[in-house]
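Undergrad: show me the folded form of this:
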Amino acid sequence: MRPARRPFGSGPPVSAFTLGTMRALESPDHMAAVLGAAMGAGINHLETAPAYGPAEPFLGQALRQLQSQGLAPEGGWLITSKILPGCDLAAGQEQLRSSLRRLGVARLDGLAVHGLNTPEHLIWADRGPGADLLQWALDTGLATQVGFTSHGSPALIAEALATGRFRFCSLHVHLFDQTRLPLARAALDAGIGVLAISPADKGGRLYDPPPQLLADCAPFHPLELAYRFLLDQGISTLSLGAAQPADLVWAERWWRGALAGDGASRPRLAAALERLGRAGAERLGADRCGQCRACLPCPNGVPIPELLRLRNLAVGHGMEAFAQERYNLIGRAGHWWETLNAEACQACGACLPRCPHGLPIPTLLADTHRRLAAAPRRRLWG
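TA: Below is the predicted model of the structure:
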């Protein structure tokens, strides 16, 4: 038995969790062990990409290894891979064929534009060579449906969804970053599948929560609370980039609980979320940024809401390690993340009359930099 699968665009239904394959890269045998644990957690959807180092060939070998043992989820594995924007039609066609060869499959259940992050990327995918490539993949049956992943602005994501070209999307929608939640809801209402990108890691390093956050989320573990919040919001599936089988413990726990019908009730969930929000608001006091985005645009291009969100997490819930990690990627990850940190603030004051809460934004930005600036860490890929 298994819990009901969840609709995902125009493709087959998917599990509540999706196994991301960018970390289980020790060997094909290691990948196979993680796949086995994913099966044990009720997972049927795999997400990979040529940009994830040896992920595709390792995954293809692991799938053949499990197939030889007669192991597969009910209905078989569903596989989504990606293609970076910018190539011409012929190069994109060869990239897709190469992915299929590495994976050892005849088609993809999902083909996504990997990082639709800029207006140029959207033009490529909607009106340029990318549009021809995506249509060719559908017409030839090499992909069941097409979608995109995005680290871009809410406005860009809204524009991409409005094209009508995509049947699924992968977005940064998290318990501790709900900026894109309205976009996710709109996509779901339109029948577009939504995958939440890395709620365990990029959602706040919730697999290793600080003591303050553990107390704030009680009686739930922070990761469990985040998972339950997103699934309760109707998000189609949550990506889980497991590096080892043990990383799937919370997904398996959720699956076993769903089978037994002992999931947390909505009143318990709502009460825990209310306590969490109240705890953070009390610690931040009058300096809490409400993430309304009324301060934008900044004349100097400072991403004010995102920077103050990191300050909210550090001060409000003791999430300094996560906030520092994200803050120190700024300017070092190209179009995958913000390019300006709080040092770009010129204290011009343009944001001050716009803030409905009267926040001293330049002062808070300076405090953010003082708290979070540290030696940078290298991104996993790129």
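
Undergrad: drop to CA atoms for contacts and neighbour counts, all remaining ones
TA: Fine.

Undergrad: and the helix or strand hosting C169, which residues are buried?
TA: Per DSSP states H and E, C169 falls inside strand 168-171. Buried residues in strand 168-171, defined by neighbour count with 16 or more other C-alpha atoms under 10 Å: 168-171.

Undergrad: G60: which element?
TA: Judged by DSSP H and E, G60 forms part of helix 55-68.

Undergrad: what does the helix or strand following that helix rub up against?
TA: Once the chain leaves helix 55-68, the next helix or strand it forms, by DSSP H and E, is strand 78-83. Strand 78-83 is contacted by residues 12, 14, 44-50, 92, 95-96, 99, 108-114 when judged by C-alpha atoms under 8 Å, 6 or more residues apart in numbering.

Undergrad: would you do the same for the sequence below? I want to compare the two.
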Amino acid sequence: MQYVELGRTGLKISRLGFGGIPIQRIDQPGTKALLKAAHEAGINYIDTARGYTVSEAWIGQSLEELGLRDQFVLATKCRALTKAEMQQQLALSLENLRTDHIELYQLHNPSLQDLEQILAPGGALEALLEARDAGVVGHIGVTAHLAAVFEKALEVPEFETIMFPYNIVEQQGAELIERCAKAGKAFIDMKPLAGGAIEDGRLALRYVLSNPGVTVAIPGMAAPEELAQNVQAAENTGALTPEEEDACSRVRKALGTQFCRRCNYCAPCSVGIQIPNVFLFQGYLNRYGLADWGRSRYASLPVKASACVQCGACEPRCPYNLPIRQMMKKAAQDFGE
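TA: Reported below is the predicted structural model:
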């Protein structure tokens, strides 16, 4: 296992982390077994979130029962915008994770407007800074799905880490990853397998980890065979072979006509549909094995896919020429609304 510094935090972590989203579909004993195996394989970085239902609690209980809390760097996140909300959410994270400190606490996928509130007086950042001064939080980061938020986060000195999607098919953050490294911020790669759309997990992780700008990749794991495959893929972080490059090209061609990269160039929708979020939640429904969670996230959208009037204004804006109208029909069918 390769280990690197997490930006300028002083923390030394494995380049392969443990993504805690999919454990929602197993149970706490299964989580405990996975974390034991992850530790034995040399993984020492765990990613979870307040929004991942039971993930924090099962991870916390498992680490306590295994006696391994101090062997892992814990990273979690929440969507709080105000100081009061963050104080409440942080307290819940500490309780769930059964710990008195969390190495990395992140603002979870704020919009540009959300970020303004977070950074303003009385915003969530105030609570995290106070928690950091008190030793409850070690470091502060942010996660994003939109390149504009990633770019803005680069300008915020308090953010020591930035998490963003990057994989064989999602390249909208490639240039920003380089800027992240130059700014001394760690880059945490979410969705290295494109939410399960890339079937060859070994190739997907080889591609991501061959980029020296990627500090750590956090593929979701819910089965021992997934863990073993990911560990094996992380053993070689050198440059891709010509054969692997060709294989990556084939993956791009296969997914290029059907995969949303969440660049948001399709916006604004004429009826207010959050197009990238529809496709993101559809991925949880169909690929991650998290149907209930995908449906609950989709239910929170103010305008559903069925509201699409098929005007087609979004399609010329898509740099990947996605058939968005057709894809929106399929999403409406999948969710039933």
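
Undergrad: quick one on the thing from earlier: let's have the buried residues of strand 168-171 of structure 1 in a markdown table, adding distance to L365 of structure 1.
TA: Listed next are these as a markdown table, based on distance: C-alpha to C-alpha, whole Å:
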| residue | distance to L365 of structure 1 |
| --- | --- |
| F168 | 35 |
| C169 | 32 |
| S170 | 30 |
| L171 | 26 |
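
Undergrad: from those residues, which is closest to Q244 of structure 1?
TA: For these, the minimum distance to Q244 of structure 1 (C-alpha to C-alpha) is 22.8 Å, reached by S170.

Undergrad: which residues in the stretch 51-200 of structure 2 form strands?
TA: Assigned by DSSP state E, counting those that start in this stretch, the stretch 51-200 of structure 2 shows strands spanning 73-78, 102-107, 137-143, 161-165, 186-190.

Undergrad: in JSON lines: those, plus distance to N236 of structure 2.
TA: Putting the strands of the stretch 51-200 of structure 2 into JSON lines (distance: least, C-alpha to C-alpha, whole Å) gives the following:
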{"stretch": "strand 73-78", "distance to N236 of structure 2": "22"}
{"stretch": "strand 102-107", "distance to N236 of structure 2": "27"}
{"stretch": "strand 137-143", "distance to N236 of structure 2": "27"}
{"stretch": "strand 161-165", "distance to N236 of structure 2": "21"}
{"stretch": "strand 186-190", "distance to N236 of structure 2": "17"}
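
Undergrad: nearest to R317 of structure 2, of those?
TA: Short answer: strand 161-165, nearest of the strands of the stretch 51-200 of structure 2 by C-alpha to C-alpha, at 20.6 Å.

Undergrad: how near is the residue sitting nearest the centre point of structure 2 to A144 of structure 2?
TA: Centroid check for structure 2 by C-alpha atoms, centre = their mean gives M190 as the closest residue, at 3.7 Å. Noted for M190 of structure 2: a distance of 9 Å to A144 of structure 2, by C-alpha to C-alpha, to the nearest Å.

Undergrad: next up, the contacts around the nearest residue to I273 of structure 2 once chain neighbours are set aside.
TA: Nearest residue to I273 of structure 2 in three dimensions, chain neighbours excluded: V303, at 5.2 Å (C-alpha to C-alpha, 6 or more residues apart in numbering). Applying C-alpha under 8 Å, 6+ apart, we find V303 of structure 2 in contact with 271-274.

Undergrad: most neighbours, which of the residues you listed?
TA: If you count neighbours using other C-alpha atoms under 10 Å, the busiest of the contacts of V303 of structure 2 is I273, which has 20 neighbours.

Undergrad: isn't that one up against C308?
TA: Yes: the pair I273 of structure 2 and C308 passes the contact test of C-alpha atoms under 8 Å, sitting 7.4 Å apart.

Undergrad: and the residue mapped onto R98 of structure 2 from structure 1, how many neighbours?
TA: Applying TM-score structural alignment, one finds that R98 of structure 2 aligns to G104 in structure 1. Other residues near G104 of structure 1 number 16, with proximity taken as other C-alpha under 10 Å.

Undergrad: wait, doesn't G104 of structure 1 sit right on G60?
TA: Yes: G104 of structure 1 is within contact range of G60, at 5.6 Å (criterion: C-alpha under 8 Å).

Undergrad: now which residue in structure 2 aligns to L240 of structure 1?
TA: By TM-score structural alignment, L240 of structure 1 lines up with P219 in structure 2.

Undergrad: quick one: A239 of structure 2 from E245 of structure 2, how far?
TA: Per C-alpha to C-alpha, A239 of structure 2 is found 10 Å from E245 of structure 2.

Undergrad: check I26 of structure 2 too.
TA: Taken as C-alpha to C-alpha, the span from I26 of structure 2 to E245 of structure 2 is 34 Å.

Undergrad: so between the two, which is more surrounded?
TA: Higher neighbour count among I26 of structure 2 and E245: E245, with 15 against 11, using other C-alpha under 10 Å.

Undergrad: tell me how far the more buried one lies from R15 of structure 2.
TA: Taken as C-alpha to C-alpha, the span from E245 of structure 2 to R15 of structure 2 is 21 Å.

Undergrad: and what of A91 of structure 2?
TA: Going from A91 of structure 2 to R15 of structure 2 by C-alpha to C-alpha gives 28 Å.

Undergrad: the two - which one has more neighbours?
TA: More crowded of A91 of structure 2 and R15, by other C-alpha under 10 Å: R15, with 26 against 14.

Undergrad: contact partners for the more buried one?
TA: 1-4, 209, 215-217, 234.

Undergrad: same thing but 7 Å
TA: Shown in contact with R15 of structure 2 (C-alpha atoms under 7 Å, 6 or more residues apart in numbering): 2-4, 215-217.

Undergrad: likewise for G138 of structure 2?
TA: The neighbourhood of G138 of structure 2, defined by C-alpha under 7 Å, 6+ apart, consists of 102-104, 132.
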